[in-house]
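quick one: sequence plus predicted model below, questions after.
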Amino acid sequence: MNNDNNDNNDNNDTLIKALFDEMRYEKLDRKERIIVSLMLLAWWKISNRLDLGLPENLKINKTFDNLNNVFFEIFDFTKDESFNEEHRLIVSKVNFTTLVTLVDLILTMGSNGILEKFNPSDASLLGLQHGSLPEEVVDFMVSLAQEIVGKEVYLPWEMTGQFTGRVICKKGLPIIESDFYTGYSNLIATIISDKPIKVLNNDLYANPGVVDVEVGKLRKLPIAIANLIVRGSLRQVKVITDYDLFERFKYNSKSTQGRAISHLLMQIKGRIIFMVPQNFLFTGADRDLRSYLVRSQILEAVVSMPTGLIDTASASFSIVILNTDKASSKVRFVNADVAEYISVVPRDKNKLINIEKLCRLVIDSKHEDYNVRDVSIDEILEKNADLVVSSYILDAIAKHAEQMQGVALYTFAKLISPKTLAEALDGIEVAEVGAQDLPSFGYIQSASKTLNVAIDRRKIKDLFLRPDDIVLVIKGSVGKVGIVPADAPLDYWLAGRSSVVIRVDDNRGNHQENWVNPKALYMLLRSDLGREILNRLFKGSTVSFIKLSQLQDLIIPLPTQDETEKANEVLEEEAVIQKEIMALHKRQSELSLDFWKLNNN
C-alpha cells in the first residue's frame, strides 16, 4: 500500500475512535459502538446526497426528539438496510445526550471537509469482528480479481465489509450472501457509495439465494472472493449433500472449506479467489476435490502466504485462484513467505508488503523468479494432488543451502528442552522467556513472565539460560529465535515451554573444523536461509511444530570465517542500536511524567 492509503486509513481510524470516545460510558460492546458510529455517519452521507431527495425533516440535525423514529422514516423512504430495525435497536440503547454530542461532532467533521474521503472499509478491525483480516491481505485478494469495473462480484460469507468496501471503490458491484449478518457491508456501502446494496442473509448450503428462478439453477456470476478460513460447520450435512437440488456436493469433500468451494464452482463462471488453511492443500479429506480442480484445468495458482499475518492461523495459510471459464494447462505455485514480502511490525506480527509486485508475479506468467514455478498437471497428480507450494518450489535459498557444506546440529551443540515445573508461593522466583520476548534484532532483553517454582535451584542449573544460548520456538510461532546476552541475570531466565535451547558446546567445538560460532548460528537461523531450512521441517503440518529428533539431525550450512566475523559484527551493531532505542523510549516516557500528576498525599 502507498503512503497516501496508509494516511487515509489512519485518518479513518482516528475519526471512528473519536466517536468511540464519546460513547465510553455507554453500555455498548465494541461492535455496537461501531454500528452506532457508522449509522450516524451514513445519516450524514444520505443527508448530503442531492440525488436522493431526502425530506428536510429527515436530514441530519441536532434538534431531533426521537432518533429511532427518524431512522424508521428514513428506512421507509430509502429502503436502505443501513437503517433497518436491528441497527435502530442498537442506537436506541444510547443516551439521548450522547447522541446529540455525536451528531454535533459529525456535523463539525462534515463542515470541515473531514468526511469527504472517509472510508470505513476496515472498521470491523476496531470492532474486533471475527474474520477480520489485515488490510494488506484484503487488498491483495481483491487485486488478484483484476478488472472488476461494472462486474458483479460475489462475496459469500462476507462478515466484515472489508471486501465490500474495496469492490465498491474499484467500481465493482458486490453481491453479499452470508448466514451471519453483521451490518458492516450495508453501512459501508451507504457511506462510500450512492447505491445501497442488498445483503442476502441465508444459509448458502441449504437455501442459496442467488438463483436463476426461470431455469432453477444458481445464477452464474463472473467473480468470487472469499475467506474460507473461518467457515463453520455444515449443518444437516447428510440431508444437504445427498439431496442438493443444485448438484453441488459431488466431489466427496469432507471439509467445510471443500464444500464451500463446491458451492462456488457451481455459482461462478470466471475467477474464484479464496483463502484456506494449509491442511486443505494436502489432507485426504479433500483429495478428490483437489484432483478434480487439477484434472479439469480449473486451478490457476496457489500462493503460500507468510505466517503471522492473521490471528486465526498460527501456521501459514494459502490463497488459491480458480478459473471456471478459462483452462489452465499448468498451475502457478508462488512462495510469498520470503523477506521480500514480509515486514515485521510491533508485537512481532508480520505485515504483507510489495503487494503490487506479488500480484504481478501471481497473474503474469512472464514474471518469474526463484519463488515461483509453473507445474504441469501430470506432476501434481503424481503427488496425489498435493497443492502445498513448498512441494514444488526449490527456490534460491534452498539451492544455496544444498550447495553449501553442512554439518548436523547435534555434532557441535546440544538441545535442552524446558521442563514443566510445579508452581508454589514459597518457591524460588524464575522468569520465563516466551516467544513474545524474542526480538527481531539484537539480543533478548527481558523475560516477561515471572513465577515461583517448588524446586531447588541447583537441580535445574542446566535449564537456566546462559550467555550465547539460542532460544528457538518449535511450537506455534515456529522459527522465532533469540540469543541470550552476556549480561543476562545468572540462574534466573528459563526458556518458554514452546521453545528449545540450543547450547553450542565450546569445549567440543573449538577444536574441530565442523563447528559453528553461536552468534553466527543465531544470525543464520533468523536469516532467509535459516527460515527455509526450518520451514522444511514442518512443511505440510496442520499445526506448526518441529520434532527434537528432526532438529538435532538438522544440517547446518557451515559459515566461512568471513561470514562468521561479519555476523558477529552485525549482531553487536544491532545491540548498540537496540540500547539506543530503549534509551529513547525511556526518555520519551519520562518527558510527560511531571504533567498533571495525581497528588497521593
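Everything's here; your move.

C-alpha from now on. contacts and neighbour counts both.
OK.

does Ser132 count as helix, strand or coil?
coil (DSSP: H, G, I helix; E, B strand; the rest coil).

again with Lys579
Under three-state DSSP, Lys579 comes out as helix.

what about the strands in the stretch 51-200 of the chain?
Assigned by DSSP state E, counting those that start in this stretch, the strands in the stretch 51-200 of the chain fall at 152-156, 173-178, 199-201.

swap that for the stretch 251-400 of the chain, please
Using DSSP E, counting those that start in this stretch, strands in the stretch 251-400 of the chain cover 268-277, 299-304, 317-323, 330-335, 342-345, 349-352, 372-376.

what is the second one packed up against?
This means strand 299-304. Where contact means 3 or more Cα pairs under 8 Å, 6 or more residues apart in numbering; DSSP states H and E, strand 299-304 is packed against strand 317-323, strand 330-335.

what angle do that strand and strand 330-335 make?
With axes from the mean of the first three to the mean of the last three Cα atoms, to 10 degrees defining the directions, strand 299-304 sits at 10 degrees from strand 330-335.

ok, now the third one?
Relative orientation of strand 317-323 and strand 330-335, computed by the same axes, to 10 degrees: 160 degrees.

picking up where we left off before, can you lay out the strands of the stretch 251-400 of the chain as TSV showing mean neighbour count and distance to Leu115?
Below are the strands of the stretch 251-400 of the chain laid out as TSV (neighbours: other Cα atoms under 10 Å; distance: least, Cα to Cα, whole Å):
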stretch	mean neighbour count	distance to Leu115
strand 268-277	21	32
strand 299-304	24	37
strand 317-323	24	34
strand 330-335	24	40
strand 342-345	14	29
strand 349-352	19	28
strand 372-376	18	43
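
want to throw those strands into a markdown table with distance to Ile556?
Shown next, in a markdown table, are the strands of the stretch 251-400 of the chain (distance: least, Cα to Cα, whole Å):
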| stretch | distance to Ile556 |
| --- | --- |
| strand 268-277 | 30 |
| strand 299-304 | 25 |
| strand 317-323 | 27 |
| strand 330-335 | 22 |
| strand 342-345 | 24 |
| strand 349-352 | 26 |
| strand 372-376 | 25 |
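
looking at these, spot the one closest to Thr101.
Thr101 sits nearest to strand 342-345 of all those, at 35.7 Å, using Cα to Cα.

name the surrounding residues that touch that closest one.
Pro306, Asn350, Lys351, Leu352, Ile353, Ser440 (Cα atoms under 8 Å, 6 or more residues apart in numbering).

ok now it, how far from the chain's centre?
From the chain centre to the centre of strand 342-345 is a distance of 12 Å (Cα atoms, centre = their mean, to the nearest Å).

now the strands of the stretch 51-200 of the chain in CSV, with mean neighbour count and distance to Lys330?
Listed next are the strands of the stretch 51-200 of the chain as CSV, based on neighbours: other Cα under 10 Å; distance: least, Cα to Cα, whole Å:
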stretch, mean neighbour count, distance to Lys330
strand 152-156, 23, 26
strand 173-178, 22, 30
strand 199-201, 18, 36
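
the structure to be compared is supplied as follows:
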Amino acid sequence: MFKENLEFLIKVLGNDGFTQEESIKLVYFFRAWRVLSNNEVTDKRFRFEHSRKELNIRDLDYVFRELSEEFYLFEAFDKSVKIDKLSEKSFLLIIEFVFQERTFLKLYDVFVDMLGKYGRDYYISNQVAELGVKLLNTNYSELYAPFSNSFNVAYYTEKKIFAESHADELIIEIIKILDDVDIEFNRTDILDKPSFIEGDRLKGFDCTVSFPPIGAKSISSSFKDDIYNRFRIYQGKGSLDVAHFEHILAQTRRKAVVLMATGVTFRGGVEEKFREYLMGNNWLEAIVQLPSNLLIGTGVQTTFFVINKKKNHNNVYFMNLEDKQFIEKKGRQLVLNKIDKIIEMYKEKKEVENIASVVPSFQIIENNYSLSINRYIFSKEDIRISKILDNYSSQSVQEIATVRKSQLIEDELEGTPTYEISPSDFNTFGFTLECGRVKKIKQQHSKYLTYRLFPNDILVSTKGTIGKVALIGDIKAPMIASQAIQVIRLNVPHIIEPKYLYMFLKSNIGQSLLKKLSTGTTMPQITTKEIKELKVPIPSRKEQEKAMQNFEEEVLLYKEVECLKEKINNINTNFLGDLDHE
C-alpha cells in the first residue's frame, strides 16, 4: 500500500503546485525529520511528534529556521523546496502519512520507480552500483565518489564516502539520515572548482567509484590553466568524458571503477589518445561491458573501466555481460543479475568462451589501443575461423587496394543525373549495376570525379547496416555511393581478383570479421581505418579461380531460385482459376 498512498499524496501536493520531484522530497524530508526527532532533536518544541499535536503550518518556517542551526537537513530543504505553497490540508496529510506508514521504500528507489524517465539524474540502477563497488575488489578505508548523482553506492559499502557533484543536497541529507550512511558531500563544479583539497593539492583517495554524466559537453575554457595539472589529454573541446576520467585519476591513489559510454572504448581523437595514455602507464586492469538499455532514462550502452595504479602485470581482463545469463527483464526494465558470479569470475580472471578473456597489453597496442570488446572475446566459431585463416598468408586491404569513405554530394536539382547507391540497393548476388536515388550534379562536378564509382569497385556498408557487400558491374551511367559505404578499389595489377575479394567479404568468414570490427549499438559502424587494416587471406591463383567459379555458380543458383519463386507465386495467384469445372 505504500506506493499507492504515496501516489495519492503526490496528487494532492500537485494541487498545491508541487512537482512530482518536489512532492517526493517533501514527504521524505518529513520522514527524515521524524527520524532525527527520535534520535537527536533535544528540544521537544521542535520534534516532529509535536507538529502533530501543537504545530500548524504557519509555525513551520520558524521551527525549520531554528533546527537549521543544528541540522543541515533543514537548510538544504529551504534551498530545494519552497514550503510556502503547502496547504494546511496537505500538511496534515503528510504528517499522518509519516506517522502511519511503517515501511518506507528507499528514496532513491522511489525516484527511479515513480519518476520514470525523469530518473535521468538518478539513472544508475542498484545492480550497476553494487557491481561498481564490488569491482574494486580490495580493502579501503574511505571511498571517493565524484560526479555521481546516484548515491545508491552508499548501500553497498560501510565505509565513509567523500562525494562532490551538482547533486541536490537535500536528497543526500535525507539518504544520510534514513539509510544511516556516512557521506561527506560538497556541491560544486568539480572540473572548475574541486572541493577536496589538502594545502595546495588535491586530496588523494585510495579508491574511487564514479558514474560521470554521459556525453556532457564543455562550456569552459579553463582546462589549460588548471592549477592541479589534471588534464594531460583533454584540451577543452567536445565531450567531457575524458576530462571527468582525468580528474578521477588525479585524485585516486590506487584503484578506480569508472562507468563510461562504451564509445570511449573505441572512438578516435582525444579518446584514443586517452586509451594510449592508460596503456602507457599500465593502469588499465579490466574492461567490463554492460548490456544495452540497462541504465534508467538512457539507451546509451556503458562499460566499466577498472583502473589499478599498483598493477604488477601486463594483461587486461575483458568481460562481456551481454550474455543472457546475466540479464533479467522486470517489466520494461532490464536488470543485471548473478553479480556474485560475475565477481567470482572477475577475482579469478576466468576465461569463458564468448564472455571473458585475459588479453596481453601488446595485443591492445597492436589494435591501435582499441578496447572494443569484440576484438578480444571469442566464440567457438571465431576460433574455428582463426584456425582456417592461419593456413594462408594475408595482406591488409590497404596493401592491395585504396579505400575511401563516400562523402555527401548534395542534389542540385540541375546538372548531370547521377545514381547514388545505398546498402538497400545492393544486389544479393552477381554484379550491381546502375541503381539507387537519382541526384543532379553541376557545381560539385569535381567532387563527383573524386567519388564516382567504376566497374569492379567493391562496396561495403559500414554504418547502420553492417557488412552488406556489392561488386559494381559494367555501369554506363554516372554513379556514386552514399555516406554509409566504404569503397574498395583494387590496385593494378591485381594481387587478388575483385570477384574473389567480393566473395570473401560476403562469406561467413568475411562477415564474421566485419562484425568483429563493428562498434556502437545505437548506430553501429566500422571506421575507414579498420577497413584498411582488415587482413585478407591471399590464396593461390587456382583457389582464386575456384572462388570466381563460385561467383558464377551463385548467380545461376539465385536465378533458379527466382524461377522457382515465380512458379510458386503463379500457383498461389491462379488458385481456383485454373481448375477444370467440366
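It's in. On a predicted model such as this, the values are computed, not experimentally measured, just so you know.

circling back: so which of the strands of the stretch 51-200 of the first structure is nearest Ser549 of the first structure?
Nearest of these (Cα to Cα): strand 152-156, 43.5 Å.

what span of the second structure lines up against the closest one?
Mapping strand 152-156 of the first structure onto the second structure (TM-score structural alignment) gives residues 142-146.

same question, stretch 585-597 of the first structure
Stretch 585-597 of the first structure corresponds to no residues in the second structure, going by TM-score structural alignment.

can you give me the strands for the stretch 451-600 of the first structure?
Going by DSSP E, counting those that start in this stretch, the stretch 451-600 of the first structure shows strands at 470-473, 481-483, 493-495, 499-504, 555-557.

longest helix of the second structure?
helix 541-573 (DSSP state H).

residues in the first structure aligned with that one?
Counting by TM-score structural alignment, helix 541-573 of the second structure pairs with no residue of the first structure.

could you list the buried residues of that helix?
Gln544, Ala547, Met548, Phe551 (16 or more other Cα atoms under 10 Å).

now swap in stretch 88-102 of the second structure and tell me
Per 16+ other Cα under 10 Å, stretch 88-102 of the second structure contains these buried residues: Ser90, Phe91, Leu93, Ile94, Ile95, Phe97, Val98.

contacts for that stretch next, please.
By Cα under 8 Å, 6+ apart, stretch 88-102 of the second structure touches Phe2, Leu9, Val12, Leu13, Val27, Phe30, Arg31, Arg34, Ser51, Arg52, Asn56, Ile57.

filter the residues you listed to the buried ones?
Judged by 16+ other Cα under 10 Å, buried ones among the contacts of stretch 88-102 of the second structure: Leu9, Val12, Leu13, Val27, Phe30, Arg31, Arg34, Ser51, Ile57.

can you list which of those are found in strands?
Among these, none falls in strands (DSSP state E).

and Ser193 of the first structure? What does it align with in the second structure?
Checking TM-score structural alignment: Ser193 of the first structure goes with Asp180.

now its match: how far from Ile364 of the second structure?
44 Å (Cα to Cα, to the nearest Å).

do the same with Ile214 of the second structure
25 Å.

of these two, which one has the most company?
Ile364 (20 against 16; other Cα atoms under 10 Å).

I figured that one hits Ile373, correct?
No: if you go by Cα atoms under 8 Å, Ile364 of the second structure and Ile373 don't touch, sitting 10.9 Å apart.

need the overlap of contacts for the two.
Between them, Ile364 of the second structure and Ile373 share no contacting residue, judged by Cα under 8 Å, 6+ apart.

hmm, back to that, which one of the buried residues of helix 541-573 of the second structure is nearest to Tyr419 of the second structure?
Distances from Tyr419 of the second structure to the buried residues of helix 541-573 of the second structure, taken by Cα to Cα, are shortest for Phe551, at 25.1 Å.

quick check, the closest one in contact with Thr428.
No: Phe551 of the second structure lies out of contact with Thr428 (Cα under 8 Å); the separation is 11.5 Å.

now distance to Ala286 of the second structure too, for the buried residues of stretch 88-102 of the second structure, in JSON lines please.
As requested, those are arranged in JSON lines below (distance: Cα to Cα, whole Å):
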{"residue": "Ser90", "distance to Ala286 of the second structure": "51"}
{"residue": "Phe91", "distance to Ala286 of the second structure": "51"}
{"residue": "Leu93", "distance to Ala286 of the second structure": "51"}
{"residue": "Ile94", "distance to Ala286 of the second structure": "48"}
{"residue": "Ile95", "distance to Ala286 of the second structure": "49"}
{"residue": "Phe97", "distance to Ala286 of the second structure": "47"}
{"residue": "Val98", "distance to Ala286 of the second structure": "45"}
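
quick one: map Thr241 of the first structure onto the second structure.
So Thr241 of the first structure corresponds to Phe223, using TM-score structural alignment.

Gln235 is in contact with that match, correct?
Yes: at 6.3 Å, Phe223 of the second structure counts as touching Gln235 under the criterion of Cα under 8 Å.

Leu289 of the first structure and Ile261 of the first structure: what is the separation?
9 Å.

what's the overlap in contacts for the two?
With Cα under 8 Å, 6+ apart, Leu289 of the first structure and Ile261 have no common neighbours.

possible to save the strands of the stretch 51-200 of the first structure as TSV with distance to Asp374 of the first structure?
TSV is the format used below for the strands of the stretch 51-200 of the first structure (distance: least, Cα to Cα, whole Å):
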stretch	distance to Asp374 of the first structure
strand 152-156	27
strand 173-178	32
strand 199-201	38
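
quick one, which of the strands of the stretch 251-400 of the first structure is nearest to Leu525 of the first structure?
strand 342-345 (16.3 Å).

quick one: that closest one to the second structure mean distance?
The superposed strand 342-345 of the first structure is, by mean Cα distance after the TM-score superposition for the first structure, a mean 2.8 Å from where its aligned residues fall in the second structure.

re earlier: closest one to Gln257 of the first structure among the strands of the stretch 51-200 of the first structure?
strand 152-156 (12.4 Å).
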